[in-house]
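>>> sequence and predicted structure below; questions after.
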Amino acid sequence: MSGLLDRLQQCNYILEMLAACLLFALPLKKRHRPWLRFGAGALAALVVSMTVGGVSSTGVAEAGIAYLAQLIVVVLPIWLSCDVSVEDAVYGTICAYAMQHFSSSLYILLCLGTGAGHDIWRLLDPATLGYYLLAYVPPYFLIYRLCARPLGRGGSYRASLFRAGGITVLVLPVALFLSLAAKLSGGGGGAFLVCQVYAMLCSAYVLWVQVSQSREVQLQAELKVQQALWEKEKEQYQLSRATIEVINRKCHDLKHQLAALRHCSEPQREESLREIEQAALIYDAVVQTGNEVLDTVLTEKSLVCEHRNIQWTCMADGRGLAGMNPVDLYALVGNALDNAIESVQQLQDPAKRVIGVTLFRRDGLSVLRVENYCETPPLFRDGLPVTTKQDRAVHGFGMKSMRQTAEKYGGSLSVQVEDHVFVLCVVLPVQPPRQEGAADFAVS
């Protein structure tokens, strides 16, 4: 009878753990058919729980091994059903264990405080069942709202091996082994009660620390993004200065060439006129697309290309993007062109230092294509190229930001490499232009 009771209590424990794991899995990004996968992992956990049996008739070491075996296998439901790393699955499971342990200790304290038994058979008594529901339902709900949801914001816990290992070291030695030793020592007395209170406080503290650390990590990530944006603005300022220097140099050359024309012979005058005509080609960079914001960014980037000896071709109808927020449009096109410029300026062959920009309307859609040569095709992850820069926490967010901008307006972004040509394509629904009568296309 004792063995059967022990196994039923262990089965009850694993069900409590599975309920806690389910709550910590809810905020995470799911795999295909998550409920089926979670059910398969839960079934495996139940089988292991019934196999290893209970702990009341065994020593502390054997009981600890039995608990660890169940704790390890209960990682499966989260890992199988959620699209997260092993570290995230372990981290969520340990947090779930802290939740279950808090409620378990609270239930024991409620039962001992009222003189009721706390084994599984006592749940048939309405009063004991009430204590059980009071100890589990409100705490599970509150911990889910206060801990699980904030920790899983964004679809993952972003737990590193160090972080997952750290919470494991914090929870298991205190909340598992010390509490288990107190239970096996007799299940009563002042030391047992103190252990339960200590286990509750420890579990609550660990969960609170995790939420605090998560907020700190989020603030640090936001700070990195802000620093990256500041660096981007600084780079933009430097590019603008370089652009102005190009214009000033051209104007200076034109002034001297015009002055020299007054004293030149006819053959020399023709040669000087050709040079002036060539120098004036820079002003072809001032494109007219029917969209003021697009005109600005395309003109600016074309002047950058002129400064860096990059060939530039552009054919754009910007009227279909007139309804976009100016900041979104500037960032979207500017990021695409910055990436292309950064890529081709590293090429040694002048014939390959070419960027082609095409923007046209078709079937109610505006299609933006930016093409440039790339010698080494990049690695892709989630349909986007992986940044080759060392600090991936700062770099690499530009392409993701562009995709989010496209999706914000009901569009899409795709990237592919065709015969060493990197092709970025953004498709957006056409929106009514703010200005009428502009030219359909501008070529430069």
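Perfect, thanks for sending it.
>>> contacts and neighbour counts: CA atoms only from here.
Will do.
>>> what about the nearest residue to residue 3 once chain neighbours are set aside, neighbour count?
Nearest non-adjacent residue to residue 3, counting by C-alpha to C-alpha, 6 or more residues apart in numbering: residue 54, 7.3 Å away. Using other C-alpha atoms under 10 Å, residue 54 has 23 other residues around it.
>>> ok but residue 54 is inside a helix, no?
No: Residue 54: not assigned to a helix; according to DSSP: H, G, I helix; E, B strand; the rest coil it is coil.
>>> take the one below as the second:
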Amino acid sequence: MIQEALPDIPRLWTALAEWGACLLYVLASWRPQDSRRRGVIVMALSLPALCGYQVAIGHLPISLWLVGMFGAVAAMWGVLHLALSGSLRRSTYLVVRAFVVAELVASLEWQLEVFFLGSPPTALSVVFLIVADTAAGALIYRLERPRFRTEVVPTTATVAGAAAIAAITFAMSNLSFLSTATPFSGRLGAEVFYIRTLIDLCGFVILYAQREVDLQSRAACELATSEALLHSQYAQYLTSKRAVDLVNRKYHDLRHLIAEVRAEKDPATRLDRLEELEQSIRPYGAFMRTGNPVLDVILTDKEQACLERRITLNAIADGAALGFVTTRDLVTIAGSALDHALEAVSRLPDAEDRWIRFDMRRRRGFVLLEVENPVAADGETPLAAKPAPSVHGFRIGPIRSAAAGYGGQVTAGTTSRGTFTLRVLLPLPDSVERRPAAATG
């Protein structure tokens, strides 16, 4: 039992702290696409709503106290989700942080108020409440605003980690109110208040550090992606340079061959020479232009490999739609799928069956990528989910993991036509412009 127990935080004080925390994160994470008018209306209506809710649950029995707290968190989530235009994941992440801040500000303000002014609350207490909450909120806003200036949608793991931190913080900070017979509980009223404020502060610091680490990790990933993109662009330059060199070396040979074709009188021989001419220039039509430099390199490289193995690659790709996919993930999804389609088709004995269809286009807010190829007579496919890896150590897992990072889905299997098809469906971000598809073949 708590000795010299101090009065608990008034319900209206808690409601004001929760509303202030929601306002803090609305301002900290505000984006140009968020409706200012809607935000003002939501925040104006939510203040009396939160106050009324806190007063109402104050009359509930102590056995329903935890249910009332869950309801308060749900109400804060609704305020943030309605005030900001964002995903459910973003709103959940913000409410986790706002709840910890609300607990910290309410506990700190009440502890200071009881120490300096005593209790119960008076008219001076209201002034003290407004000044203390405003000062604490302004300080936290200064800390949080730079970390939310750039919109970064948190991952599911980040949201889950933040929720776990908030839950542990809340449980430990209120443990003394439930039982004093634990090694982590306080027994004196002032001690209990101090423990609650200190633990809430530690929870906020941990969430702050989590956000900092997450931003640094994303910055490092973006830097690595930029470097990889530069390397891919340089590789594309080298590929084009090699093509130009080859064309220059073959230029004189082609001129002589064309002259011989013109001078040939026999129609059958002329047709043979024309076919020979067509075969000699076919390799130089294998340079793809899709609107995405990374995909250009991938398709150009695979087209060259197909020509060497007498495989027909039919490609239609809107590369501009893949601007939101990182270089590493694009190589994993498109490059790996084509590599193992090549591996499977190369084993087919009949040259007429050696073909690969690569189709990537936008459909109703999604990017759909399909890679189709014939199946060998034994039914073996390059993407079979086997316990042991295939020739190149490939399984469908890496493609599925890369697609999952964008909320995408992967399906693979044989069709009634006797072919194997891999489908990758990625949702398009709102920022991707809906431009017409660019075809390559």
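Looks like it arrived, so ask away. Only a predicted model underlies this, so the values are computations on that prediction, with no experimental measurement involved.
>>> got a TM-score for the pair?
In this superposition the chains share a TM-score of 0.57, using TM-score structural alignment, normalised by the length of structure 2; 327 aligned residues with a C-alpha RMSD of 5.1 Å.
>>> on that earlier part again, and the residue nearest to residue 3 of structure 1, how far from residue 180 of structure 1?
From residue 54 of structure 1 over to residue 180 of structure 1 the distance is 12 Å, taken as C-alpha to C-alpha, to the nearest Å.
>>> repeat that for residue 143 of structure 1.
Relative to residue 180 of structure 1, residue 143 of structure 1 is positioned 23 Å away (C-alpha to C-alpha).
>>> list residues touching both of residue 54 and residue 180 of structure 1?
In terms of C-alpha atoms under 8 Å, 6 or more residues apart in numbering, residue 54 of structure 1 and residue 180 are both contacted by the residues residue 63.
>>> what's the mean distance for stretch 227-238 of structure 2 versus structure 1?
Taken against structure 1, stretch 227-238 of structure 2 registers an average deviation of 2.6 Å after superposition, with mean C-alpha distance after the TM-score superposition for structure 1.
>>> can you give me the stretch of structure 1 that that stretch aligns onto?
Using TM-score structural alignment, stretch 227-238 of structure 2 lines up with residues 230-241 of structure 1.
>>> ok, residues contacting the matching stretch?
Applying C-alpha under 8 Å, 6+ apart, the external contacts of stretch 230-241 of structure 1 come out as 300, 304.
>>> next, the buried residues of it.
Applying a neighbour-count criterion of 16 or more other C-alpha atoms under 10 Å, one finds 239, 240 buried in stretch 230-241 of structure 1.
>>> from the chain's centre, how far out does that stretch sit?
In terms of C-alpha atoms, centre = their mean, to the nearest Å, the centre of stretch 230-241 of structure 1 is found 26 Å from the chain centre.
>>> so residue 313 of structure 2 sits in a helix?
No: Residue 313 of structure 2: not assigned to a helix; according to three-state DSSP it is strand.
>>> any idea which element the nearest residue to it once chain neighbours are set aside lies in?
Nearest non-adjacent residue to residue 313 of structure 2, counting by C-alpha to C-alpha, 6+ apart: residue 356, 4.9 Å away. Taking DSSP states H and E as the criterion, residue 356 of structure 2 maps to strand 355-363.
>>> show me what counts as buried in that strand.
Neighbour count says strand 355-363 of structure 2 has 355, 356, 357, 358, 359, 360, 361, 362 buried, by 16+ other C-alpha under 10 Å.
>>> cool, stretch 132-150 of structure 2 as well?
Buried residues in stretch 132-150 of structure 2, counted by 16+ other C-alpha under 10 Å: 132, 133, 136, 137, 140, 141, 144, 145, 147, 148.
>>> so which of those belong to helices?
132, 133, 136, 137, 140, 141, 144, 145, 147, 148 (DSSP state H).
>>> turn those residues into a markdown table, including distance to residue 318 of structure 2.
Output for these, formatted as a markdown table (distance: C-alpha to C-alpha, whole Å):
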| residue | distance to residue 318 of structure 2 |
| --- | --- |
| 132 | 56 |
| 133 | 53 |
| 136 | 51 |
| 137 | 47 |
| 140 | 45 |
| 141 | 43 |
| 144 | 39 |
| 145 | 37 |
| 147 | 34 |
| 148 | 33 |
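>>> hang on, residue 48 of structure 1 packs against residue 70?
Yes: between residue 48 of structure 1 and residue 70 there is a contact under C-alpha atoms under 8 Å: 6.5 Å.
>>> now do the SS call for residue 435 of structure 2.
What three-state DSSP gives for residue 435 of structure 2 is coil.
>>> what of the one 3 residues further on?
Taking three-state DSSP as the rule, one finds residue 438 of structure 2 in the coil state.
>>> just give the nearest non-adjacent residue to it, would you?
Closest residue to residue 438 of structure 2 apart from its sequence neighbours, by C-alpha to C-alpha, 6+ apart: residue 318 at 4.7 Å.
>>> same question, residue 108 of structure 2
In this structure, residue 108 of structure 2 finds its nearest non-sequential neighbour in residue 197, 5.7 Å apart by C-alpha to C-alpha, 6+ apart.
>>> mind listing what the one you found touches?
Residue 197 of structure 2 neighbours (C-alpha under 8 Å, 6+ apart): 104, 107, 108, 173.
>>> helix, strand or coil for the residue nearest the centre of structure 1?
In structure 1, the residue lying closest to the centroid (C-alpha atoms, centre = their mean) is residue 154, at 6.5 Å. Counting by three-state DSSP, the backbone at residue 154 of structure 1 sits in coil.
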